[in-house]
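Peer 1: here is a sequence together with a model predicted from it:
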Amino acid sequence: MAQWMTGTVVENKRWHDDLFSLRVEIPTPFSFTAGQFVRLGLPGTEKRIQRAYSLVNSPNEPLLDFLITTVPDGELSPRLDLLGVGDTLEVSAPPSGFFILSELPEGKTLWLISTGTGIGPYLSMLHTDEPWQRFEHVVLVHGVRYARDLCYQEQIQQWQQQYPNRFHYQPVVTRETVPNGLQQRIPVLIANGLLEKAVGVTLDTQAQVMICGNPAMIVDSKAALLEKGLDKNLRRKPGNVTVEQYWK
């Protein structure tokens, strides 16, 4: 059963009006594996209002970082949106989830495919040594509607400088044109080969692919990858494609 701790907001970073990152300090050391999530909660009229959010920060960092989209008619996100420095919220423990690198079979390339806030767990993973030790190439794909949604660019640029021949970042922006960006839906870009061409890395059976974000994108991307011979990764039947679905 989950335990709850009181966290204190140390920063509410605005990416734009509907997208923000909460950095939260908690009173005790917090251990988790990159890719896992916790629940954030605030008191409601009758019970705690809570939702699951992935941890974006490195497991070695003392502050917890959460990437959040404000859902206008949501119960929790508009209230989290209003939190400022010194405000408190509840954080569940222990962390949960198996969308982690240790669940992946071996491979030569690691593809981290996301839409929206689904990039969050990948940022946590990239802060660790594991992807760089296990894979020759790491590809981060982030699909969004507008360029303003392409968050954490400073950190991504640091990885590009640190691993110039191994780290490949590909923004996919569907509703406007951006430099070096692709504009079609991610499943289409997988199917027509333009995603592979853009990053210069092959999507073959030597790849391990993680997918996180919009459910429709996940379903269609899985189908496109299956056409290339990449099947779902299960513990009982190891494969190439591992998914995390934020909502259904």
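Peer 2: Good, I have the coordinates.

Peer 1: can we go C-alpha only for contacts and neighbour counts from here?
Peer 2: Noted.

Peer 1: need the nearest residue in space to Ile100, chain neighbours excluded.
Peer 2: Gly35 (5.0 Å; C-alpha to C-alpha, 6 or more residues apart in numbering).

Peer 1: contacting residues for the one you found?
Peer 2: Residues in contact with Gly35 (C-alpha atoms under 8 Å, 6 or more residues apart in numbering) are 54-55, 97-101, 121-122, 124-125.

Peer 1: try it against this one:
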Amino acid sequence: MADAKYTRQTVTRVQAWVPGKLFSLRVSRDPAYVFQPGQFARLGLPAENADEAEAVPTLWRAYSMVSAPSDAELEFYSIVVPEGPFSPRLADLRPGDALYVDKTPFGFLTLDRFADGEHLWLLATGTGLSAYLSMLRDPTARQRFARVVLVHGVRTADELAYRDELQALADRDPRLSYLPIATRQALPGMPQARLTRLIADGGLEQLAGLELDPARSRIMLCGNPAMLADARMLLADRGFAPGRRGIPGNLAVENYW
């Protein structure tokens, strides 16, 4: 393992947000593992019937870090794909079990994608929330932007993982607005709508009390492909575009599916 491209870590906690569907887990962290908020790790598991003493990871999947870069452990948030080869096994892990972590962090959904702006919009559906949790657990985003708006779109309220933590953070920090939106259930003070509809009809700006201004706003999108495709078109019409040829843009997008 000394020359391996991965380390063997130990599960310390597993939490079910929606039993059989949404969960998070924490694992020990190699002190040499350094990442930026918004990046992801490659997690590995051995073959199902591998001998524990000789187990090597053969199946790998990417998961954004939920933990802050300063945390002593790594935390990940996931949906269970019932017929999938990886996530059901990941959900079945218990404290003391092994999980392998690639030594190299990956991904570019990071704040250094942007030139300075006044407002940071973090728009997510489902488990696309993961990368933003890392950003909000770290103080950098809230120090760099005058306002940060986190919008989390789900189907029903029970899928609003980390809701209490995020609301408590917003209550403590007036720079942060937390907007939980459900499509199949009315939440107090919130419309029952898709994120894309709220972008199109101005509802999102009304809820946040801010304008989606390409000169002042920076937007991150993370979630399912359909939402990303529709939101990108809507935002392009408003003047938002990813950076290119070394020129920082005002829009960053990552598929989380």
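Peer 2: Cool, got the structure. Just so it is clear, the model here is predicted, and its values are computed rather than measured.

Peer 1: which stretch of helix or strand covers His142 of the first structure?
Peer 2: Per DSSP states H and E, His142 of the first structure falls inside strand 137-144.

Peer 1: equivalent range in the second structure for that strand?
Peer 2: Alignment of strand 137-144 of the first structure against the second structure: residues 147-154, by TM-score structural alignment.

Peer 1: then stretch 107-114 of the first structure?
Peer 2: Mapping stretch 107-114 of the first structure onto the second structure (TM-score structural alignment) gives residues 117-124.

Peer 1: same deal with stretch 66-82 of the first structure?
Peer 2: Under TM-score structural alignment, the match for stretch 66-82 of the first structure is residues 76-92.

Peer 1: would you mind listing the buried residues in the helix or strand in which Thr242 of the first structure is found?
Peer 2: Assigned by DSSP H and E, Thr242 of the first structure belongs to strand 241-245. If you call a residue buried by 16 or more other C-alpha atoms under 10 Å, then strand 241-245 of the first structure has these buried ones: 241-244.

Peer 1: from these, which two are the most distant?
Peer 2: Val241 and Glu244 (10.3 Å; C-alpha to C-alpha).

Peer 1: between these two, what contacts are shared?
Peer 2: Both Val241 of the first structure and Glu244 are in contact with 210-211, where contact means C-alpha under 8 Å, 6+ apart.

Peer 1: how many neighbours does Gln3 of the first structure have?
Peer 2: 9 (other C-alpha atoms under 10 Å).

Peer 1: check contacts around the residue nearest to it when sequence neighbours are not counted.
Peer 2: Counting by C-alpha to C-alpha, 6+ apart, Gln3 of the first structure lies nearest to Ala93, which is 5.2 Å off, once chain neighbours are set aside. Neighbouring residues of Ala93 of the first structure by C-alpha under 8 Å, 6+ apart: 2-5, 38.

Peer 1: quick one, helices of the first structure?
Peer 2: Here the first structure has its helices, by DSSP state H, at 77-81, 120-126, 130-134, 153-162, 186-191, 194-199, 215-227.

Peer 1: out of these, which is closest to Leu67 of the first structure?
Peer 2: Closest among the helices of the first structure, using C-alpha to C-alpha: helix 120-126, at 6.4 Å.

Peer 1: ok, average deviation of the closest one from the second structure?
Peer 2: Superposing on the second structure places helix 120-126 of the first structure at an average distance of 0.7 Å from its equivalents, by mean C-alpha distance after the TM-score superposition for the first structure.

Peer 1: so for that helix, what gets flagged as buried?
Peer 2: For helix 120-126 of the first structure, the neighbour count (16+ other C-alpha under 10 Å) marks 120-126 as buried.

Peer 1: and the counterpart of the residue nearest to Ile100 of the first structure in the second structure, how far from Gly126 of the second structure?
Peer 2: Alignment note (TM-score structural alignment): Gly35 of the first structure maps to Gly38 of the second structure. In this view, Gly38 of the second structure and Gly126 of the second structure are 16 Å apart by C-alpha to C-alpha, to the nearest Å.

Peer 1: so who does the residue nearest the centre of the second structure touch?
Peer 2: For the second structure, the residue nearest the mean C-alpha position is Ser130 (2.1 Å; C-alpha atoms, centre = their mean). Listed by C-alpha under 8 Å, 6+ apart, the contact set of Ser130 of the second structure reads 64-66, 76-77.

Peer 1: make CSV out of those and add distance to Ala98 of the second structure.
Peer 2: Shown next, in CSV, are the contacts of Ser130 of the second structure (distance: C-alpha to C-alpha, whole Å):
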residue, distance to Ala98 of the second structure
Ser64, 19
Met65, 17
Val66, 19
Phe76, 14
Tyr77, 17
